[in-house]
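Engineer: Following is a predicted model, sequence given first.
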Amino acid sequence: MLLDDSVKEFLFECQIRQYTKKTVKGYRNSLEFFVNYLKQIHHLTDIEQVKEYHIKAFFAYQLKRKRKETYLNGLIKVFRAYWKYLEQENYISDNPMLKVSWMKEPKTIIKTFSDAEVKRMLNVYPETDYMNMRNKAIMAMLFDTGIRNYELCCLPTDVIKDNYITIYGKGKKERQVGKSPYLSKILMKYERVKKYYFEFKNIKYNNYFLSRTGRPLTNEAVERIVKIAGDTAKISDTIRC
């Protein structure tokens, strides 16, 4: 079976399993990157030609290019799922990923924000209009609940309750997080401003946070909101969400 055909079939299987578009896109990019390497460096085109040596050589090459261990472990996760699928479908007789180990990742200390830094970042966005009120509500929710960027972008309106928020994470896993009095107050103001802002506009989406034009937010949009808050409040350059 050709490598290109096997990748297409595996990605189709991921869609059938209802993986998120972001996950499928990540799988596609990782596998196409790997297949191009196999073609260009080892001149391989068929899945049965790929051996343990070729995969280890790929990772050795990436280490020489100074790729981080966390990134490489992400690739290993994708490759394991891909080769496991091929094995289950009886497309291969031996799984070359079985003897490919995880990379040892260095232990890093994640710097947290002080109360003063959190306050400065929240104060970056005044409660003057829809965009600023929305951005302040986003910052407050990130700090208060620990919600992930992608989860925040997909958050529907009807999961915001009086005392808690229901969040659907990876694999449609559901969890509930409580709302602090401060977050409840900010969201109350945001909902009031949002109602008036979109009152005479035809909104097709039920996302809690919407763009200026009424569309769902992207991960990149939320990252910009956080970065602007960090830069304006003079917080560390490494701030991210």
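Structural biologist: Yep, it's here.

Engineer: hey, let's count contacts and neighbours off CA atoms from now on
Structural biologist: Will do.

Engineer: Residue 105 and residue 70 touch, don't they?
Structural biologist: Yes. At 6.3 Å, residue 105 and residue 70 qualify as touching, with contact defined as CA atoms under 8 Å.

Engineer: Please go through the chain and pick out the longest helix.
Structural biologist: Determined from DSSP state H, the single longest helix within the chain is helix 21-42.

Engineer: Give me the contact list for the next helix or strand after that one.
Structural biologist: Downstream of helix 21-42, the next assigned helix or strand under DSSP states H and E is helix 52-64. Applying CA atoms under 8 Å, 6 or more residues apart in numbering, the contact partners of helix 52-64 are 34, 37, 38, 42, 72, 96, 97, 99, 100.

Engineer: Drop anything exposed from these.
Structural biologist: 34, 37, 38, 72, 96, 97 (16 or more other CA atoms under 10 Å).

Engineer: With adjacent residues omitted, what lies nearest to the last one?
Structural biologist: In space, not counting the residues next to it along the chain, residue 97 is nearest to residue 80; the distance is 6.1 Å by CA to CA, 6 or more residues apart in numbering.

Engineer: list the contacts for the spatially most distant residue from the centre of the chain?
Structural biologist: No residue in the chain sits farther from the centre than residue 93, which is 33.9 Å out by CA atoms, centre = their mean. Residue 93 is in contact with residue 87, counting by CA under 8 Å, 6+ apart.

Engineer: that older thread, what's the closest of the contacts of helix 52-64 to residue 142?
Structural biologist: Checking the contacts of helix 52-64 against residue 142 by CA to CA gives residue 72 as the nearest, at 27.8 Å.

Engineer: Next up, a structure to set beside the first:
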Amino acid sequence: MEIQQGIKEFLIEIEVRKYTPRTIRGYRNNLNLFLRFCTEHEIAAIENVTLATVKQFTRAMTASKKKGTYINGILKGVKSFLQYCYEEGYGAFNTKCCFPWCKEERAVITAFTPQQVKTMFQNCRGSDFKAIRDRTILTMLIDTGIRCLELCSIRPSDIHEDYIIIRGKNHKQRVVPITPILRKNMVKYEAVKESYFRYKNTDDTYFLSFHGRALTVSAVEVLMKKYGSGIEGIRVSPHTCRHFFAQQQIKMGTDLYTISRPLGHENIQITQTYLNSLRDRDVIEIAKSKSVLMSLG
């Protein structure tokens, strides 16, 4: 089978597995890069793709000055595709036995400062539907650490007395707690939403647009940039709220396992990157408050 045809079939397969449109788009873009490389090296059939082919592809990506994390993101898609081909009997090789990953740089995750978070809330004052909705969105992103797509996918039936059911990556469900400050904002939002859409049909999602449609990821990204106007030196995005949540939890002394649960991390090694990204001054302050001898009384 030709590589191009195999990619088409694989993209249909992950669509059947109910991968999100954004994830499918990422796989398509990454596999097109691999297809272009194979075409340039006159490798048309999947049967002719070997471990050496992937190594050459990785070397070419490295030579183009791409970062290790970026290259491994592409290789993740290539690995999934080649493993699918192997299991379907199209050739290629068993990637579970061996696969060439690129060495990654130490991840340095930057998060908002407390003052920057306060600035966003100050920019989001008001008593109309939009202001109350947006303030609830900011509160939920910052107080739970959920992803933007997860926030947009919440349905009213997912909301419970003291927790929210979150549908994460690969359709895995988890729960995040509703803190008192989040509950206060949700009560205000639910009241203004009920009044605003009293005589209108709406989508079955918790956060709605002006027209009663499900709020989109791009819409949340736009409102983040609006309320983050004036903040410099950091990317103002929903995902940066997630970073802020994780690092603040660490500073408050929460253990990595407990932090990993609401974040939806499969293992604490992913959560560990937030700890590694703390500045030396942050680590010193945490250590000072955790004196071994002082704890003995």
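Structural biologist: Yes, it's here. Everything numeric in this text was worked out from a predicted model, so none of it was measured.

Engineer: which residues of structure 2 fall in strands?
Structural biologist: Secondary structure of structure 2 by DSSP state E: the strands cover 163-167, 173-177.

Engineer: I'd like to know which of those strands is closest to residue 214 of structure 2.
Structural biologist: Using CA to CA, the strands of structure 2 put strand 163-167 closest to residue 214 of structure 2, at 15.5 Å.

Engineer: Between strand 173-177 and that closest one, find me the angle.
Structural biologist: Angle of strand 163-167 of structure 2 versus strand 173-177, following axes from the mean of the first three to the mean of the last three CA atoms, to 10 degrees, is 150 degrees.

Engineer: who's in contact with the residue mapped onto residue 100 of structure 2 from structure 1?
Structural biologist: Matched to structure 1 by TM-score structural alignment, residue 100 of structure 2 sits across from residue 101. Under the criterion of CA under 8 Å, 6+ apart, residue 101 of structure 1 has no neighbours.

Engineer: Do a quick rundown of the helices in structure 2.
Structural biologist: 3-16, 21-40, 51-63, 68-87, 114-122, 129-144, 148-152, 180-196, 217-227, 238-251, 256-263, 268-276, 280-288.

Engineer: want to throw those helices into CSV with distance to residue 108 of structure 2?
Structural biologist: As requested, the helices of structure 2 are arranged in CSV below (distance: least, CA to CA, whole Å):
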stretch, distance to residue 108 of structure 2
helix 3-16, 31
helix 21-40, 23
helix 51-63, 20
helix 68-87, 12
helix 114-122, 18
helix 129-144, 19
helix 148-152, 21
helix 180-196, 29
helix 217-227, 22
helix 238-251, 11
helix 256-263, 17
helix 268-276, 7
helix 280-288, 13
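
Engineer: so which of those comes closest to residue 203 of structure 2?
Structural biologist: Nearest of the helices of structure 2 (CA to CA): helix 148-152, 11.6 Å.

Engineer: Can you tell me which helices and strands the closest one packs against?
Structural biologist: Helix 148-152 of structure 2 sits against strand 163-167, helix 217-227, with contacts defined as 3 or more CA pairs under 8 Å, 6 or more residues apart in numbering; DSSP states H and E.

Engineer: now do 7 Å
Structural biologist: Contacts defined by 3 or more CA pairs under 7 Å, 6 or more residues apart in numbering; DSSP states H and E place helix 148-152 of structure 2 against helix 217-227.

Engineer: Name all residues that make contact with the residue nearest to the spatial centre of structure 1.
Structural biologist: Geometric centre of structure 1, nearest residue: residue 150, 5.3 Å, by CA atoms, centre = their mean. Residue 150 of structure 1 sits next to residue 219 when contact means CA atoms under 7 Å, 6 or more residues apart in numbering.

Engineer: from the contacts of helix 52-64 of structure 1, which is closest to residue 218 of structure 1?
Structural biologist: residue 72 (25.2 Å).

Engineer: any idea what the closest one aligns with in structure 2?
Structural biologist: Looks like residue 72 of structure 1 aligns to residue 71 there (TM-score structural alignment).

Engineer: The residue nearest to residue 97 of structure 1: neighbour count?
Structural biologist: 16 (other CA atoms under 10 Å).

Engineer: got it, and residue 222 of structure 1?
Structural biologist: Residue 222 of structure 1: 20 neighbours (other CA under 10 Å).

Engineer: Report how many residues lie close to the closest residue to it other than its chain neighbours.
Structural biologist: With CA to CA, 6+ apart as the measure, residue 149 is the residue that lies nearest to residue 222 of structure 1, at 7.0 Å, once sequence neighbours are left out. Using other CA under 10 Å, residue 149 of structure 1 has 20 neighbouring residues.

Engineer: re the thing from before, may I see the buried residues of the longest helix of structure 1?
Structural biologist: Residues of helix 21-42 of structure 1 classed as buried under the neighbour-count rule (16+ other CA under 10 Å) are 24, 27, 28, 30, 31, 34, 35, 36, 37, 38.

Engineer: Who are the contact partners of the first one?
Structural biologist: Residues counted as contacts of residue 24 of structure 1 (CA under 7 Å, 6+ apart) are 11, 14.

Engineer: which ones are touching residue 168 of structure 1?
Structural biologist: Contacts of residue 168 of structure 1 by CA under 7 Å, 6+ apart are 151, 174, 175.

Engineer: Next: residue 219 of structure 1.
Structural biologist: By CA under 7 Å, 6+ apart, the neighbours of residue 219 of structure 1 are 149, 150, 153.

Engineer: Translate it into the numbering of structure 2.
Structural biologist: Checking TM-score structural alignment: residue 219 of structure 1 goes with residue 217.

Engineer: quick one on the thing from earlier: of the contacts of residue 219 of structure 1, which are still contacts in structure 2?
Structural biologist: Contacts conserved in structure 2 for the contacts of residue 219 of structure 1, using both residues aligned by TM-score structural alignment, their matches' CA atoms under 7 Å: 149, 150, 153.
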